[in-house]
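Asks: Quick one: sequence and predicted model below, then my questions.
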Amino acid sequence: MSELKENRARYIEVNADNLPLHCPMPDMVSWNQHPRVFLPIVQNGGEALCPYCGTRYKLVGEVKGHH
């Protein structure tokens, strides 16, 4: 099992395996999490900003067959 991360990052690169994208991510510790919010990164041209914590997500790599 991978180590849990604190929700302090302000910039996170994600790929197609992380879709549908939501913040906080599953590998973040739970004590400082805000409510889960789904982010429409594909519809927003490959970038999304979390309205709760301000973390910016950037989609890297190719997305195939995802709606």
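Replies: Done, it's in. Numbers count the residues shown, from 1 in each chain.

Asks: rest of the way, CA atoms for contacts and neighbours
Replies: Will do.

Asks: From L19, how far out is K64?
Replies: From K64 across to L19, the span is 11 Å (Cα to Cα, to the nearest Å).

Asks: The two: who's more crowded?
Replies: Neighbours per residue, other Cα atoms under 10 Å: of K64 and L19, the larger number sits with L19, 17 against 7.

Asks: Neighbours of L59, how many?
Replies: Using other Cα under 10 Å, the number of residues around L59 comes to 20.

Asks: hold the first one in mind and look at this next one:
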Amino acid sequence: MSQATADTARQVDVTAHDLPLHCPRPGAPLWARHPRVFLDVLRNREGKAVCPYCGTEYTFTGERPKGHH
């Protein structure tokens, strides 16, 4: 697992269309790729998840899919 630096950490807003969410996202440049990890942004009320590899913070925005509170 690598440590995220201030230069590589990002914040990304995601919606129900992006689920199931994984990092790196499709289309990420080759230099930004790491092993794919699935993230559960609906697990907590804040709707946030952080990638353990690159430190990118994903925030769920919009309406939650049915069955998720």
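Replies: Alright, I've got the coordinates. A quick note: this is a predicted structure, and the numbers were derived from the prediction, not measured.

Asks: residues near L42 of structure 2, how many?
Replies: With neighbours defined by other Cα under 10 Å, the count for L42 of structure 2 comes to 18.

Asks: pretty sure it is touching P65, no?
Replies: No: using Cα atoms under 8 Å, L42 of structure 2 is not in contact with P65; the gap is 9.3 Å.

Asks: most centrally placed residue in structure 2?
Replies: Y58 (3.9 Å; Cα atoms, centre = their mean).

Asks: what's the closest non-adjacent residue to that one?
Replies: Among residues not flanking Y58 of structure 2 along the chain, V12 sits closest, at 4.9 Å (Cα to Cα, 6 or more residues apart in numbering).

Asks: The one you found: neighbour count?
Replies: Here the count is done by other Cα under 10 Å, and V12 of structure 2 has 11 residues near it.

Asks: ok, it - contacts?
Replies: By Cα atoms under 8 Å, 6 or more residues apart in numbering, the residues touching V12 of structure 2 are 56-59.
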